[in-house]
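**Student:** need a structure here:
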Amino acid sequence: MNIGHTYETTARLVRAVTGTYPDADGLRTAYRETASKLRPMPVEGDGISISYEDGAWAKHCMDKGIFEHIFAGACHSDEPTRTGWDRQAIEALDHIHSLSPDLRRMVDLLVTDIVFRNSGADGGGSASQIPGLVVTSPGEDWQVPHLAECLVHEAMHLNLFVADMVYGTFTLPSRELERDEYRALSAVKIGQKRPLDKAFHAAIVTVPLMYMQHFRGVKTLVDLYAESLRDACADLKKQLPLFTDYGQMLLDELCCFAESIDFDHLAQTISSPEYAGYKPAVAV
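**Tutor:** Have a look, this model is predicted:
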């Protein structure tokens, strides 16, 4: 969640793909150019592009079987619904900024496209092969904070995808991590075992959701995930040899938060400069 580390990692991806290393002011544009080279359709415009179930991204995802859990059963969205989504997206970004300007910077950097889908899935999705893209199907009772949490949640996934491309998180490819002996408890699907990389992602992205709800005075996810996150961390640590040094560093940070649930410290680490240039420290 640290903005300095996010900027540094993203700049390293840009350099790996384009051969140039952008400064902070040019990073957002450079990342969008880089993402355009890594995915089937380019980033368009300077802001976050919004499309719907009849857009090019929706068609691509349906044709390729991506985000099937979100697209299945989707129906047509009318103009008032789309207008409401557009307005809510703007308000959600403002809500994120009100909680943490640097979390907003992370979303502004990493999210280039939002696809709204009226499927009743009540959730969102992102994929490593489509940097910048977030797909979401808002629930009927979603308010601005719910969409804001969804955007930060998916931006954190995108952040982890970038970090994995740059540093590597595991010593085995994703398909190998699906083997039963490598599965770990999920912090979200409580009591269930998931492939190691997916369980690790799920555990990490619970943290910004808990943070955002805590600072708007809601305890639902904090109470739900506090214990399951600790259980997930204990199970993830059993697979420590399968993490790279960088992955072990992330796991160590995650486990420290799971033990403390210290939101004041978490708020400080979002903007702290000490995490930029952070050297991988192996978890004990």
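
**Student:** all contacts plus neighbour counts: C-alpha atoms, from now on.
**Tutor:** OK.

**Student:** is it fair to say Ile50 lies in a strand?
**Tutor:** Yes: counting by DSSP: H, G, I helix; E, B strand; the rest coil, Ile50 is found in a strand.

**Student:** That one - how many residues pack around it?
**Tutor:** Residues lying near Ile50 (other Cα atoms under 10 Å) number 17.

**Student:** out of everything not next to it in sequence, what's closest to it?
**Tutor:** Closest residue to Ile50 apart from its sequence neighbours, by Cα to Cα, 6 or more residues apart in numbering: Ile114 at 4.9 Å.

**Student:** Where does the one you found sit: helix, strand or coil?
**Tutor:** strand.

**Student:** which residues touch it?
**Tutor:** By Cα atoms under 8 Å, 6 or more residues apart in numbering, the contact set of Ile114 is 48-51, 133-136.

**Student:** which residue ranges form the helices in the stretch 51-200 of the chain?
**Tutor:** Remark: helices assigned in the stretch 51-200 of the chain by DSSP state H, counting those that start in this stretch are 56-64, 68-71, 79-99, 101-110, 144-166, 196-215.

**Student:** Which one of those helices lies nearest to Tyr21?
**Tutor:** Nearest to Tyr21, of all the helices of the stretch 51-200 of the chain, is helix 144-166, at 13.5 Å by Cα to Cα.

**Student:** Can you check what angle separates the closest one from helix 79-99?
**Tutor:** Counting by axes from the mean of the first three to the mean of the last three Cα atoms, to 10 degrees, helix 144-166 lies at 70 degrees to helix 79-99.

**Student:** One more, please, to line up against the first structure:
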Amino acid sequence: MKEYFKNYMVGNFKGVHEKQFDTLKISKWIGKDVSKRAQLAAQEFLINADPNLVPVESLTEDRSAALNFAGVADTLQGAAVRKRDNPIEESPDVLAWFHETSDRRQKLSKDIDSFFKSWNDVLNISSSGCGETTKVPMSTHNADLSLLGMTPVFMDLFWPFRFDVNVMNQRLAVYDLTKKIITDNETLKEHFFEELQDLQGMRLPVRGNQIRFSFGDEDVVDGLNRSRLVPHSKSYMKAGKHLFTKDEQEKILVLANKALDVINKTHSELYSAMVQMISSIAFFKDDSDLYRSGSITSALGLVWLDPRQEWTVPLMAEQIVHEFIHTSLYYAELVHGTYRDVSRLPEAQVMSAIRHVPRNYDKSLHAAYVSAGLITFHTRVGLFERAAQLAKTLPGAVQELNRVNAETDVLDESGRAMLDFLTDYICLTRV
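**Tutor:** Have a look, this model is predicted:
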């Protein structure tokens, strides 16, 4: 396990035994033996411009510090996935664009050793038209964002949404913890969180084939508190103010299940990846009343949400997708690494694509990935105004990530590959 992840875990939890981390030998694979570039996936191209996706309500304004939907609610009232005019078959340029994107998805080896060695190759989606030299997301096209939603190829390409990538990262982690190669995915998930329990000092509710919902699990609340993800005061918890009422829980359950259904209907591979990688979604109120959702490396597999009365299905879906992208990145960082020295991250400040304020490099890299994933998701669902809002700041944020890394060399080899993927992805989407 990479040193920075170890520091996160040890720093956030008392009683974690550092010697347990020494059993992890993933780092032995890093170095001289780097595989050649994997062949491009010979994936059959399929354009699915399904005009009959389920209608969805509009996003509503969220007053959290992390997200700002001001002005979006009015423009998206009554928004629904609509049938697009001008069939894409009439535009050879658009078809070529979709074909090129489809061809960029790399095949994976099912052998964990080969997969680990070829990680950088898996992330290599570079294209001759995407600024090979500068790695800056420059494009002469101003593509209509709605075009991105006409085909699933962009969601298929975005690696945090790929089931195969996520499950192989989980399999790598289990192998290094147990020296066992588990092929059954449900068993793999249960083994992973069983092994992680001692490392994180937190028992998470888990079931192999579903995401568990938690409203009053004391172990989860205690873990959220100790991980500093949701630091409740003792008086706040003693009074039970962190808990939702029965009526509130029933409404949240309906909302959450509908949101997951929308995600599943929008991209079943993303939904399957979520079920595999997320142990549970915990619904608890925030003492500070500042945030509405969160996830953290020291509580891997747990998503925390604090839904408010005005939340709609699309907003709930966005928050779940948002936190899942973080979770997918945490898994990748766990087994592949990302940063040369985490102590230097505060020195490498970059403007966040989500919060629009300077943040540590790791936070801003995550924010850029979240923004790219949400743009892709929203265009597929049909919420183009929200996608356009996110797209305004993303290219500049990615450009700054490249610039700051060039100056500070904060990323390791895997981290550089992750940034290169994001840079090329932005170019391919023509945002």
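
**Student:** Do you know the score for how well these two fit?
**Tutor:** Scored against TM-score structural alignment, normalised by the length of structure 1, the superposed chains reach a TM-score of 0.82; 258 aligned residues with a Cα RMSD of 2.5 Å.

**Student:** Quick one: the helices of the stretch 51-200 of structure 1 as a markdown table, columns for distance to Leu27 of structure 1 too.
**Tutor:** Formatted as a markdown table, the helices of the stretch 51-200 of structure 1 follow (distance: least, Cα to Cα, whole Å):
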| stretch | distance to Leu27 of structure 1 |
| --- | --- |
| helix 56-64 | 24 |
| helix 68-71 | 31 |
| helix 79-99 | 19 |
| helix 101-110 | 8 |
| helix 144-166 | 14 |
| helix 196-215 | 23 |
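
**Student:** Any idea which of the ones you listed gets closest to His265 of structure 1?
**Tutor:** helix 196-215 (10.7 Å).

**Student:** Which of the contacts of Ile114 of structure 1 are retained in structure 2?
**Tutor:** Retained in structure 2 (both residues aligned by TM-score structural alignment, their matches' Cα atoms under 8 Å) from the contacts of Ile114 of structure 1: 48-51, 133-136.

**Student:** Kindly write the ChimeraX command that selects the buried subset of those.
**Tutor:** Buried members of the kept ones among the contacts of Ile114 of structure 1, defined by 16 or more other Cα atoms under 10 Å, are picked up in ChimeraX with:
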select :48,50,51,133,134,135,136
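
**Student:** element containing the residue mapped onto Asp176 of structure 2 from structure 1, please.
**Tutor:** Superposed on structure 1 with TM-score structural alignment, Asp176 of structure 2 falls opposite Ala16. Element membership of Ala16 of structure 1, judged by DSSP states H and E, is helix 3-18.

**Student:** Average offset of that helix relative to structure 2?
**Tutor:** Its matched residues in structure 2 lie on average 1.2 Å from helix 3-18 of structure 1 after superposition (mean Cα distance after the TM-score superposition for structure 1).

**Student:** now that helix, how far from the centre of its chain.
**Tutor:** Here the centre of helix 3-18 of structure 1 is set off from its chain's centre by 16 Å, with Cα atoms, centre = their mean, to the nearest Å.

**Student:** That helix relative to helix 144-166, how many degrees between them?
**Tutor:** 50 degrees.

**Student:** Report the buried residues of helix 3-18 of structure 1.
**Tutor:** 3-15, 17.

**Student:** burial count for the closest residue to Leu188 of structure 2 other than its chain neighbours?
**Tutor:** Distances taken as Cα to Cα, 6+ apart place Ile182 nearest to Leu188 of structure 2, at 5.6 Å, with adjacent residues excluded. Residues near Ile182 of structure 2, counting by other Cα under 10 Å, number 17.

**Student:** likewise Leu221 of structure 1?
**Tutor:** Count around Leu221 of structure 1 with other Cα under 10 Å applied: 17.

**Student:** How many residues are close by the aligned partner of Glu385 of structure 2 in structure 1?
**Tutor:** Matched to structure 1 by TM-score structural alignment, Glu385 of structure 2 sits across from Thr220. The number of residues packed near Thr220 of structure 1 is 11, by other Cα under 10 Å.

**Student:** contacting residues for Thr220 of structure 1?
**Tutor:** So Thr220 of structure 1 contacts Gln213 (Cα under 8 Å, 6+ apart).

**Student:** For it, give its distance to Asn118 of structure 1.
**Tutor:** 25 Å (Cα to Cα, to the nearest Å).

**Student:** Tell me the counterpart of Gln319 of structure 2 in structure 1.
**Tutor:** Match for Gln319 of structure 2 (TM-score structural alignment): Cys150.

**Student:** Thanks a lot, catch you later.
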